[in-house]
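just to be clear, the model below is a prediction. Sequence and coordinates:
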Amino acid sequence: MLGKLDEFMRFNETALSLRSQRQTVLASNIANADTPNYKAKDIDFTAALSTAMAGAAQPLKTTAPKHFPVPQQSAGTLADGTPLQYRGIVQGAVDGNTVDMDVERNQFADNALRYEAGITLINSQIKGLMAAIQGGQ
């Protein structure tokens, strides 16, 4: 029965996890807006969600020294293997930095709004499950 509940919630849980990771990447771009030669990064959310929903194995986290280590990841991927992509240059800078604060702020706000929408969807799923369990009182 728990497997069915996991599957029922899997899409929204996966989407929220990816949104959270994307928010971290976007925040990093904003934080490095004045760093010379910093290249703005992002993830292809649609492709990452498709890969995650297809059942791509996610690496295990180690919690004790005797656990097997997590395989090395390249600098171009997130911890779960999602590839990072460099954002195209909208406006060049003398110092080689490709962060456009207007683009980053818009992407950050859009992602935050979509994250909140995902939370709302999960809450409605849980309320629906609770209503079914309680007999729709």
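The structure has been received and is ready for your questions. Numbering: from 1, shown residues only.

could you use CA atoms for every contact and neighbour count after this?
Noted.

ok, residue 99 touching residue 38?
Yes - look at residue 99 against residue 38 with C-alpha atoms under 8 Å: they come within range, at 7.5 Å.

so for these two, which residue has more residues nearby?
residue 99 (27 against 15; other C-alpha atoms under 10 Å).

next up, the contacts around that one.
Residue 99 makes contact with 29-30, 32-33, 38-40, 89, according to C-alpha atoms under 8 Å, 6 or more residues apart in numbering.

also residue 49?
14-15, 18.

what's the separation between it and residue 67?
28 Å (C-alpha to C-alpha, to the nearest Å).

ok, residue 88 next?
In terms of C-alpha to C-alpha, residue 88 sits 40 Å off from residue 67.

have a look at the two and say which one is more surrounded.
A side-by-side neighbour count of residue 88 and residue 67, using other C-alpha under 10 Å, places residue 88 first with 13 against 10.

helix or strand: which one has the residue nearest the centre of the chain?
Nearest to the geometric centre of the chain sits residue 18, at 2.2 Å (C-alpha atoms, centre = their mean). Per DSSP states H and E, residue 18 falls inside helix 2-31.

output the contacting helices and strands for whichever helix or strand comes after that helix.
With elements assigned by DSSP H and E, the helix or strand that comes after helix 2-31 is strand 41-42. Packing contacts for strand 41-42, counted by 3 or more C-alpha pairs under 8 Å, 6 or more residues apart in numbering; DSSP states H and E, involve helix 2-31, strand 85-86.

against that first model, consider the following:
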Amino acid sequence: MAISFDKALGVHPHTMLIRSQRAELLASNIANADTPGYKAKDIDFGQAFKAAKSSQQSGNSMVRTNENHLSGGSKLTGGVELFRNPNQTDTGDGNSVDVQVERNLYVQNSLEYQASLRFLSGKFKGLKKAIGSQGQG
């Protein structure tokens, strides 16, 4: 009997991918807090989740330069990156980054990533236990 990892692991691999990409965006926002004209970006989780699930079902594709290279992909596409509406008035340089907001969002995203990692770890422990009991029976 084959194990369906999609059913066994649930949504957690998708959420971890989205959270890691969101962490990159939030870190980029923080790094560009003093860059004139920089606009803060974020990820629409709902759209990103739908894109991750559909790319998993249709398969990811990458351009390979050699036929011996592995095919795959993990970057989300499809308009999930959005510009954030600024909470503060324009400071004159056109930058829309509020460092306090970005830091808070980064911490929240990190906690959500850790939660998905714990759930996924529990799923793997359960699969390992099920496989171990199959081999002994």
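Right, received. Where do you want to start? In this text the structure is predicted, and so the values were computed from the model without any measurement.

where in the second structure does the longest helix along the first structure align, residue-wise?
When the first structure is parsed with DSSP state H, its longest helix is helix 101-134. Under the alignment (TM-score structural alignment), helix 101-134 of the first structure falls on residues 99-132 in the second structure.

superposed on the first structure, what's the mean shift for the matching stretch?
Once fitted to the first structure, stretch 99-132 of the second structure is off its aligned match by 0.7 Å on average (mean C-alpha distance after the TM-score superposition for the first structure).

any buried residues in that stretch, and which?
99, 102, 105-106, 109-110, 113, 116-117, 119-120, 123, 127 (16 or more other C-alpha atoms under 10 Å).

for those, could you give me CSV that also reports distance to residue 56 of the second structure?
Converted to CSV, these look like this (distance: C-alpha to C-alpha, whole Å):
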residue, distance to residue 56 of the second structure
99, 34
102, 30
105, 27
106, 26
109, 23
110, 24
113, 20
116, 18
117, 19
119, 20
120, 17
123, 19
127, 21
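
ok, residue 81 of the first structure touching residue 58?
Yes - with contact defined as C-alpha under 8 Å, residue 81 of the first structure counts as touching residue 58 (7.4 Å).

neighbours of residue 27 of the second structure, how many?
Neighbours around residue 27 of the second structure, by other C-alpha under 10 Å: 15.

returning to what we had before: single out the most deeply packed of the helices and strands packed on strand 41-42 of the first structure.
helix 2-31 (a mean of 16; mean count of other C-alpha atoms under 10 Å).

looking at residue 81 and residue 58 of the first structure, which is more packed in?
Using other C-alpha under 10 Å as the criterion, residue 81 of the first structure and residue 58 rank with residue 81 on top: 17 against 11.

counterpart of the more buried one in the second structure?
Using TM-score structural alignment as the criterion, residue 81 of the first structure maps onto residue 77 of the second structure.

and for residue 32 of the first structure?
So residue 32 of the first structure corresponds to residue 32, using TM-score structural alignment.

out of everything not next to it in sequence, what's closest to that match?
Nearest residue to residue 32 of the second structure in three dimensions, chain neighbours excluded: residue 38, at 6.7 Å (C-alpha to C-alpha, 6 or more residues apart in numbering).

I figured that neighbour was touching residue 91, is that so?
No - applying C-alpha under 8 Å as the test, residue 38 of the second structure and residue 91 come out as separate, 12.0 Å apart.

rewinding a little: list the residues that contact both of residue 99 and residue 38 of the first structure?
residue 32.

what's near enough to touch the closest residue to residue 43 of the second structure other than its chain neighbours?
Distances taken as C-alpha to C-alpha, 6+ apart put residue 81 closest to residue 43 of the second structure, at 4.6 Å, once the chain neighbours are dropped. By C-alpha under 8 Å, 6+ apart, the contact set of residue 81 of the second structure is 41-44.
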